[in-house]
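Chemist: Sequence and computational prediction follow.
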Amino acid sequence: MTRTLPKQITAGETLAWPITLTAYPAGDWTLTLILRGAGAIDLTAEADGASHLLRADAAQTTAWVPGRYWYVLRVSDGTDVLGLEEGTLEIRADLASLEAGHDGRDHVARVLAAIEAVIENRATIDQERYRINNRELQRTPLGELLKLRDRYTREAQRKAMAARGQSLLGRKIHTRFV
């Protein structure tokens, strides 16, 4: 069975996912989506002809807690209960409900920006270490910061490639034998 659900849901938006299960028609079977993670969500599909319609209005989804969830899609005919699909998905925060100053960047992007800010500020400071009375300050060596920046840059590039659906193994090298 191919993946039925999307990888992300946004809280505060209406959901309407039609799911056709020819072996489990809506007239005879009930489809339920069970989500567990930052919250607990159970959503029973409505019958839409022979198809199932997983539906939640915006007022319902606004209350959903953002985060990573594990899900299972189950069908039941009143006697038998069958699990059809399992996986993970992310419920993203409703942007309209967030305060001013929200930083929507992921961890990698935030850390990379922080490392670059430290490197930029370091350009005007030539001491790596100094002591005043019994207090000592030691800064991370510039070489270590550059290594960290390179590591997080590669991670950011991998994430961007994965988001575009590109291979994470590197570029293709085409060869021809004659």
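Modeler: Happy to help now that I have it.

Chemist: For the rest of this, base every contact and every neighbour count on C-alpha atoms.
Modeler: OK.

Chemist: residues in contact with the longest strand seen in the chain?
Modeler: Longest strand in the chain, counting residues (DSSP state E): strand 81-92. Identification of contacts with strand 81-92 by C-alpha atoms under 8 Å, 6 or more residues apart in numbering yields 1, 3-4, 6-11, 64-76.

Chemist: Just the ones of the residues you listed in helices?
Modeler: Using DSSP state H to define helices, no part of these is located there.

Chemist: of the residues you listed, buried ones?
Modeler: For the contacts of strand 81-92, a burial check counting by 16 or more other C-alpha atoms under 10 Å picks out 9-11, 64-69, 71-75.

Chemist: and the residues you listed, which of them are in strands?
Modeler: 9-10, 67-69, 71-75.

Chemist: Save these as a markdown table, and put in distance to residue 94 too.
Modeler: Below are these laid out as a markdown table (distance: C-alpha to C-alpha, whole Å):
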| residue | distance to residue 94 |
| --- | --- |
| 9 | 10 |
| 10 | 6 |
| 67 | 12 |
| 68 | 15 |
| 69 | 16 |
| 71 | 20 |
| 72 | 23 |
| 73 | 24 |
| 74 | 27 |
| 75 | 30 |
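
Chemist: Can you tell me which of those residues is nearest residue 26?
Modeler: residue 75 (9.4 Å; C-alpha to C-alpha).

Chemist: Let me see the contact set for the residue lying closest to the closest one once chain neighbours are set aside.
Modeler: Closest residue to residue 75 in three dimensions, ignoring its sequence neighbours and counting by C-alpha to C-alpha, 6 or more residues apart in numbering: residue 31, at 4.4 Å. Neighbouring residues of residue 31 by C-alpha under 8 Å, 6+ apart: 44-45, 52, 73-76.

Chemist: circling back: could I get the buried ones among the contacts of strand 81-92 as JSON lines with distance to residue 151?
Modeler: Formatted as JSON lines, the buried ones among the contacts of strand 81-92 follow (distance: C-alpha to C-alpha, whole Å):
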{"residue": "9", "distance to residue 151": "30"}
{"residue": "10", "distance to residue 151": "30"}
{"residue": "11", "distance to residue 151": "33"}
{"residue": "64", "distance to residue 151": "34"}
{"residue": "65", "distance to residue 151": "32"}
{"residue": "66", "distance to residue 151": "28"}
{"residue": "67", "distance to residue 151": "26"}
{"residue": "68", "distance to residue 151": "25"}
{"residue": "69", "distance to residue 151": "28"}
{"residue": "71", "distance to residue 151": "33"}
{"residue": "72", "distance to residue 151": "36"}
{"residue": "73", "distance to residue 151": "38"}
{"residue": "74", "distance to residue 151": "42"}
{"residue": "75", "distance to residue 151": "45"}
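
Chemist: this is the comparison structure:
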Amino acid sequence: MSCIRFPKIITAGITLNFWVNLTAYPASNGWSLVAYLRGNSAIDLQSQVDGNQHLFNIPAEITKNYKAGHYGYSLRAIYSTGLIDEIESGVVEIKADLASLTDNTDLRSHAQKTLAAIEAVIENRATLDQERYRINNRELYRTPFDTLVKLRGFYRAEVAREQAKACGKSVFGKVIRVRLE
């Protein structure tokens, strides 16, 4: 399998437009490409001939109906005689079309939601000292405070990594410059 840079993220409601140039499978010589996406729904993408290249040009009117989620994909070259080769496979994420979302949609990541939940528990824990108690044969266990603090630190770091990545910064931390003379 080769690396042809199939999009790793597709946004619903936005035109999907990319070219694939495969010298072993030229579009002008009877080859076509089909991408099969399977996940929350089944999506088939058919390429068009553009010289020797394969053009995927899916209009926004079609992508707006894509359901958000993670999909497995298989990119296949198909020859006019029926020969089929798998060129690449992997995972692609389809993001929701913001224009079609309702008022009450929570777009925070898992890490952001979890951090908020942990911080809410810590804030309400100040007056609750018991980690475990029993009433009428029912027991309730609470997460120990030090565990909550450790989890909060973990998820704060995860949220910071997400934010750094979204801003194009290094996800590995500080950049160290070395000058060799």
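Modeler: Great, that's in hand. Note that this is a predicted model, so its numbers are computed, not measured.

Chemist: Next, the TM-score between them, please.
Modeler: Superposed pair, TM-score by TM-score structural alignment, normalised by the length of the first structure: 0.81. Supporting alignment: 175 aligned residues with a C-alpha RMSD of 2.7 Å.

Chemist: In the second structure, what residue corresponds to the residue nearest to residue 75 of the first structure?
Modeler: Counting by TM-score structural alignment, residue 31 of the first structure lines up with residue 33 in the second structure.

Chemist: what helix or strand is its match on?
Modeler: For residue 33 of the second structure, the host element (DSSP states H and E) is strand 31-38.

Chemist: What count of nearby residues applies to residue 51 of the second structure?
Modeler: 12 (other C-alpha atoms under 10 Å).

Chemist: Residue 27 is in contact with that one, correct?
Modeler: Yes. Counting by C-alpha atoms under 8 Å, residue 27 is a contact partner of residue 51 of the second structure at 6.7 Å.

Chemist: how about the strands in the second structure?
Modeler: 9-11, 16-20, 31-38, 42-46, 48-50, 53-58, 69-79, 84-95, 132-135, 138-141.

Chemist: distance of the aligned residue in the second structure for residue 89 of the first structure from residue 53 of the second structure?
Modeler: Aligned by TM-score structural alignment, residue 89 of the first structure pairs with residue 92 of the second structure. Residue 92 of the second structure is 22 Å from residue 53 of the second structure, where distance means C-alpha to C-alpha, to the nearest Å.

Chemist: cool, residue 42 of the second structure as well?
Modeler: 25 Å.

Chemist: Residue 106 of the second structure too?
Modeler: For residue 106 of the second structure, the distance to residue 53 of the second structure (C-alpha to C-alpha) stands at 40 Å.

Chemist: ok, back up a step: could you give the angle of the longest strand of the first structure to strand 67-76?
Modeler: Between strand 81-92 of the first structure and strand 67-76, the angle comes out at 160 degrees (axes from the mean of the first three to the mean of the last three C-alpha atoms, to 10 degrees).

Chemist: re earlier: please identify which of the buried ones among the contacts of strand 81-92 of the first structure is nearest to residue 36 of the first structure.
Modeler: residue 69 (5.3 Å).

Chemist: corresponding residue for that closest one in the second structure?
Modeler: Residue 69 of the first structure maps onto residue 71 in the second structure, by TM-score structural alignment.

Chemist: Was I right to think residue 26 of the first structure contacts residue 44?
Modeler: No. Counting by C-alpha under 8 Å, residue 26 of the first structure sits too far from residue 44 to count as a contact (11.4 Å).

Chemist: And these two? Which one has more around it.
Modeler: A count of neighbours by other C-alpha under 10 Å puts residue 26 above the other of residue 26 of the first structure and residue 44, at 23 against 18.

Chemist: quick one: the more buried one and residue 90 of the first structure, what's the gap?
Modeler: 27 Å.

Chemist: coming back round to it: in space, what's closest to the match of residue 89 of the first structure - neighbours in sequence excluded?
Modeler: residue 8 (4.6 Å).

Chemist: which ones are touching that neighbour?
Modeler: Counted by C-alpha under 8 Å, 6+ apart, residue 8 of the second structure has contacts 91-93.

Chemist: what would the residues you listed look like in a markdown table with distance to residue 16 of the second structure and neighbour count?
Modeler: Listed next are the contacts of residue 8 of the second structure as a markdown table, based on distance: C-alpha to C-alpha, whole Å; neighbours: other C-alpha atoms under 10 Å:
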| residue | distance to residue 16 of the second structure | neighbour count |
| --- | --- | --- |
| 91 | 16 | 17 |
| 92 | 13 | 19 |
| 93 | 13 | 16 |
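
Chemist: Residue 161 of the second structure: which of the residues you listed is nearest?
Modeler: Distances from residue 161 of the second structure to the contacts of residue 8 of the second structure, taken by C-alpha to C-alpha, are shortest for residue 93, at 18.9 Å.

Chemist: Who are the contact partners of the closest residue to residue 19 of the second structure other than its chain neighbours?
Modeler: The shortest distance from residue 19 of the second structure to any non-neighbouring residue, by C-alpha to C-alpha, 6+ apart, is to residue 55 (4.5 Å). Shown in contact with residue 55 of the second structure (C-alpha under 8 Å, 6+ apart): 17-20, 47-49.
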